[in-house]
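Chemist: No letters, just coordinates:
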């Protein structure tokens, strides 16, 4: 099959995290898909830190996995450490995170993609887009090849007119050692798209053999590590590598300040916005001048390398300043640099120009995913890629788009935030962005989303069977706890030991289990519970589900009720081309925002900054409600 004569269903431009998930989801849906990337050796490259997950990000990886994506599977196969963060807080805050072997991660992703039916890969740079009126019909490569397609998904990462800064040195590039991409931005702006510039950065990489780890604080993984994927065929880690932690000091900060006059961040050469929640080290000491130290996390890049990622020291300061300052950090006195940190500026397109399907409003059949939409992070990119890929395939098939609501997934929150609110700084997901985070836990992503992925053809029968088994056993265990009583003589010794009130008479087990001081593992000491668990093969995952239900059922029910109430507004559609200027009693700001974003439902309109509850009431009147 020749690319000169084939018309693809979906072309994915870019082979990063968004592009890999986009290509996989489109091809697994059944669409004839082509992934074009500048370097097949750098598929799904971890350009920044060698880790997946974290606060809210881990929930996204679990959701990608539940839908049939690959980020969780690849992470599990290449992990060198696993941690469940925030275990001291409620289950809505628990967030899985794993350190990965950077080289093996890219290798596994490429192997996975190479074994997907309907997916072709091609190494070249796309420097032009082919349009027919207001529809996209293909791409043009640097070799001058025109490849036709029914849909195109652009996942260009930081490569669109990328510009790298190290001190006073500036050069073009999309990543260290790789060229920038030109032509795409210019073609899109010519079609009427609004573009902007964003900035991100990365810290130095250093040689582990030059560090003194005895001066640092060891950060081991969990004693019993879990995993991201819900598939039983993917096994947890057996062996792990430790990370370490050190701190900057006032002396380090003074050395860094000496380079501020040569910093592109402070001399005006970088004017674009960087990520607020992952600031450079110079940003930290400038914005938080009262702090005399900041954490530095020392993260290994893999099993078979001495390369270390210096997390917390992201910088674009001159190389000599980086060198002098880092040597004053405990354990780094004799550090050998493998490469210096740098900042990168790149083009993005404000995401209010997209529909919830991630298709652009201006050009039909053109989809954006990842950093081109103003986001930051592998997880956010992968989620968008999966959604854009499957929606491009659905568009080719003449079917309605697949859209997740805010109460269904963090992915739904992510995309709705981008489309409805836009972003002027690199968007990063946090649990605080989700108003229904008690519903959107990492432990129940499979229960929430696997059926949807299965119906799309992305999630396998193995996944669906696993979810059904999990739900049946969880319900069975909860039913047992609700119906089984325990006598004071059997439970009181356990209650006394745990520092909670004893019971004077027989009580149902679910009331005992609901106490905050009691874990289900405490109840396993009871013969009846131990027997039930053994006879019904109740594993750790089932026990966790049951315990969360028993302890937080009131909160979950309340949040679900609130979500149901607000979801009614999701069904109140706003007609295409609605005349907002003709609305009386609506503020000028609201009219301007409504005209720009063109919300599709009353619920979406209510989430737009500048649209007040009274404006929504007026809209409801006009909708006949």
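Modeler: Alright, I've got the coordinates. Everything numeric in this text was worked out from a predicted model, so none of it was measured.
Chemist: make it CA atoms for all contacts and neighbour counts henceforth
Modeler: Fine.
Chemist: Apart from its neighbours in sequence, what residue is nearest residue 332?
Modeler: In space, not counting the residues next to it along the chain, residue 332 is nearest to residue 211; the distance is 5.3 Å by C-alpha to C-alpha, 6 or more residues apart in numbering.
Chemist: how deep is the one you found tucked in, by neighbour count?
Modeler: Residue 211: 20 surrounding residues under other C-alpha atoms under 10 Å.
Chemist: same deal with the one 3 residues further on?
Modeler: Counted with other C-alpha under 10 Å, the burial measure for residue 214 works out to 10 neighbours.
Chemist: Tell me how far it lies from residue 48.
Modeler: Residue 214 sits 26 Å away from residue 48, taking C-alpha to C-alpha, to the nearest Å as the criterion.
Chemist: rewinding a little: so who does the residue nearest to residue 332 touch?
Modeler: By C-alpha atoms under 8 Å, 6 or more residues apart in numbering, the residues touching residue 211 are 331-335.
Chemist: do that again at 6 Å, thanks
Modeler: Listed by C-alpha atoms under 6 Å, 6 or more residues apart in numbering, the contact set of residue 211 reads 331-332, 335.
Chemist: residues in contact with stretch 308-316?
Modeler: Contacts of stretch 308-316 (C-alpha under 6 Å, 6+ apart): 166-167, 201-203, 205-206, 208, 280-281, 296-301, 341-343.
Chemist: Of the residues you listed, which belong to strands?
Modeler: With DSSP state E as the criterion, strands contain 166, 201-202, 205-206, 296-300, 342-343 from among these.
Chemist: export these to TSV and tack on neighbour count and distance to residue 486?
Modeler: Putting the ones in strands among the contacts of stretch 308-316 into TSV (neighbours: other C-alpha atoms under 10 Å; distance: C-alpha to C-alpha, whole Å) gives the following:
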residue	neighbour count	distance to residue 486
166	21	67
201	22	58
202	24	57
205	22	58
206	22	59
296	19	51
297	21	48
298	26	50
299	24	49
300	29	50
342	25	63
343	25	62
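Chemist: Looking at these, which two lie furthest apart in space?
Modeler: Greatest spacing in those, by C-alpha to C-alpha: 166 and 300 (23.4 Å).
Chemist: A further structure is provided below for comparison with the first:
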């Protein structure tokens, strides 16, 4: 059937990380989906660093996978290095991170999408949106096509009126080598949307053959590797590629300063806000003037390519300054550039204009996901795409929306932060943003979210069966530890080897296992425990769950109690037509913010900046609570 005559259930505009997850999710839930992107060769392109995961971001990738998304699977299939970050800290801080082969990553994504039922593709640029009053009904393309759809998800990344800067040169583009997208912003502003501008940047890419690695510190992956996906279809890495660490120095800083007067960041040509937690090298030198060096990570772009990503040297300085300064870094004396770093400005729409489903408040059936909402990072974008795809499909099917709470997922924290607090700078997820991070660990994302994903028809039965088995065996192991005693002669050699206090009588295994200085690896000499593990085919992920439960049960129970209190406030629903101006006891700022954001519950209202505890008390009294 022709595109001209088809009315799709979902149209996804943009084929980046948000668009790819959105298209996969809606199609896998049975919605007839069309993915429109400017270049089908660049689906899920890693525009910046060739890596997935990291602090808090790794948790998000695990959550996407647990719900039935593709990001974890693709990362596992294309990884060239794996690390579990923060392993020296408590499990709430453990965060998986993988370097990927950039070319394989995009190829794998496209292959998986092409094997997804209910999903069609079309290469063109969307330069307008079709409305029927306050409803979206389709899109207009650069070729003049009008394609109809019941819902539309805009995932435009950095392409909306994108402007690339290198020194005193600037030109339109969504990223290097690709044009900007024009028309969508103008259509939305005409409908009453508020828009803004943000900035991000990327470092140079260099020829790895021109670097001297003997002057750098090698950064290998973990000796024992893990993976992102909970499915057995992917395997942990058997071989890895190393990254390398070097540093800037005072000479580098002085050379970079020579170009500050030609930097678009400092001469006023860039007015928009860049990412606070991933600043450019010139911004670091300006803001941290007392530091005499900054880390530079040299990351391979793949298994066989010579292209290297210079992490930590993001810049928009003129190319001659980039060239001169980078040669003063140890190991870069004879560097050959493959492409220079640049900054890019683009349009975004403050996310307070969205509901928790990522549907816009002004236009029904229109959803935003990714950098259009003011976020930065592949993982943040992908999770929004998945949630928008799920909710667009559910809307078409006349089913209840799918919303994750703050105590259920980092994805829930991300979306709630965006729509409740908004953002005036590119938003990045951190563990510190999640008040229930002990509950929201990377190791238990499947236990938390696969039942939710299975319930809505996204997570497969295979996923659900594996979760049920993991739950059952974890409970079985914990019970065994609680009821099994070990003699002092069995356990004291273990304690003595660790310089720990010895025991003078038989003791239940769980009491020994709960000691923070010990791990299950220390108990290999206890025969009854090892026999139980072998007989019941207990895998490492189950052992990890049991160990975390024993060591951190007090913290976990405390957070669960706090989450229960939060959920009681979530149940106090605020009617959508509530007239805050009639509640005279509310502060002026609270009335203004509440009218703008229109929170759906007392709990959400309490998280709005400018709404004080006394304002919440007034609302509770007014609503009879």
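Modeler: Okay, I see it. This one's a predicted model, so the numbers in the text were calculated from it and none came from an experiment.
Chemist: Need the TM-score between these chains.
Modeler: The TM-score (TM-score structural alignment, normalised by the length of the first structure) is 1.00; 625 aligned residues with a C-alpha RMSD of 0.5 Å.
Chemist: re the thing from before, quick one: the residue nearest to residue 332 of the first structure and residue 100 of the first structure, what's the gap?
Modeler: 21 Å.
Chemist: before we move on, what about residue 375 of the first structure?
Modeler: The value you get for residue 375 of the first structure to residue 100 of the first structure, if C-alpha to C-alpha is used, is 21 Å.
Chemist: try residue 338 of the first structure
Modeler: According to C-alpha to C-alpha, residue 338 of the first structure and residue 100 of the first structure sit 19 Å apart.
Chemist: Show me which of the two is the more surrounded one.
Modeler: More crowded of residue 338 of the first structure and residue 100, by other C-alpha under 10 Å: residue 100, with 27 against 13.
Chemist: Any idea how many residues pack against the closest residue to that one other than its chain neighbours?
Modeler: Leaving aside its sequence neighbours, residue 100 of the first structure sits nearest to residue 79 (C-alpha to C-alpha, 6+ apart; 4.1 Å). Using other C-alpha under 10 Å, residue 79 of the first structure is surrounded by 28 other residues.
Chemist: so where do the strands sit in the stretch 1-150 of the first structure?
Modeler: 7-13, 33-37, 51-53, 79-85, 95-100, 119-123, 126-132, 135-141, 146-154 (DSSP state E, counting those that start in this stretch).
Chemist: ugh, wrong one, the stretch 201-350 of the second structure
Modeler: Along the stretch 201-350 of the second structure, counting by DSSP E, counting those that start in this stretch, strands occupy 205-207, 217-219, 243-247, 295-300, 307-311, 337-339, 342-348.
Chemist: of these, which approaches residue 605 of the second structure most closely?
Modeler: strand 342-348 (24.0 Å).
Chemist: what's the mean deviation for that closest one versus the first structure?
Modeler: Comparison of strand 342-348 of the second structure with the first structure after fitting gives an average deviation of 0.1 Å (mean C-alpha distance after the TM-score superposition for the first structure).
Chemist: and that strand, what does it pack onto?
Modeler: strand 163-166, strand 196-202 (3 or more C-alpha pairs under 6 Å, 6 or more residues apart in numbering; DSSP states H and E).
Chemist: buried ones in the last one?
Modeler: When you say that, I think you mean strand 196-202 of the second structure. Buried residues in strand 196-202 of the second structure, defined by neighbour count with 16 or more other C-alpha atoms under 10 Å: 197-202.
Chemist: still on that earlier bit, which one of the contacts of residue 211 of the first structure is nearest to residue 87 of the first structure?
Modeler: Of those, the one sitting nearest to residue 87 of the first structure (C-alpha to C-alpha) turns out to be residue 331, at 29.4 Å.
Chemist: doesn't residue 86 make contact with residue 94 of the first structure?
Modeler: Yes: counting by C-alpha atoms under 6 Å, residue 94 of the first structure does reach residue 86; the two are 5.0 Å apart.
Chemist: These two: who's more crowded?
Modeler: Shown here are residue 94 of the first structure and residue 86; by other C-alpha under 10 Å, residue 94 has more neighbours (22 against 15).
Chemist: for residue 568 of the first structure, helix, strand, or coil?
Modeler: helix (DSSP: H, G, I helix; E, B strand; the rest coil).
Chemist: burial count for it?
Modeler: By other C-alpha under 10 Å, 11 other residues sit near residue 568 of the first structure.
Chemist: Check residue 264 of the first structure too.
Modeler: Neighbours of residue 264 of the first structure (other C-alpha under 10 Å): 21.
Chemist: so who does it touch?
Modeler: Going by C-alpha under 6 Å, 6+ apart, residue 264 of the first structure touches residue 270.
Chemist: repeat that with 8 Å
Modeler: With contact taken as C-alpha under 8 Å, 6+ apart, residue 264 of the first structure is in contact with 165-168, 270, 316-317.
Chemist: Which pair in those has the greatest spatial separation?
Modeler: Checking the contacts of residue 264 of the first structure with C-alpha to C-alpha, the most distant pair is 270 and 317, at 11.9 Å.
Chemist: These two: who's more crowded?
Modeler: A count of neighbours by other C-alpha under 10 Å puts residue 317 above the other of residue 270 of the first structure and residue 317, at 32 against 19.
Chemist: Map that one across to the second structure for me.
Modeler: Under the alignment (TM-score structural alignment), residue 317 of the first structure pairs with residue 317 in the second structure.
Chemist: For its match, give me its contacts.
Modeler: Contact analysis of residue 317 of the second structure by C-alpha under 8 Å, 6+ apart lists 166-167, 256, 259-260, 262-264, 282, 341-342.
Chemist: about what we covered before: among the contacts of residue 264 of the first structure, which one sits closest to residue 529 of the first structure?
Modeler: Taking C-alpha to C-alpha as the measure, residue 529 of the first structure sits nearest to residue 316 out of these, at 58.4 Å.
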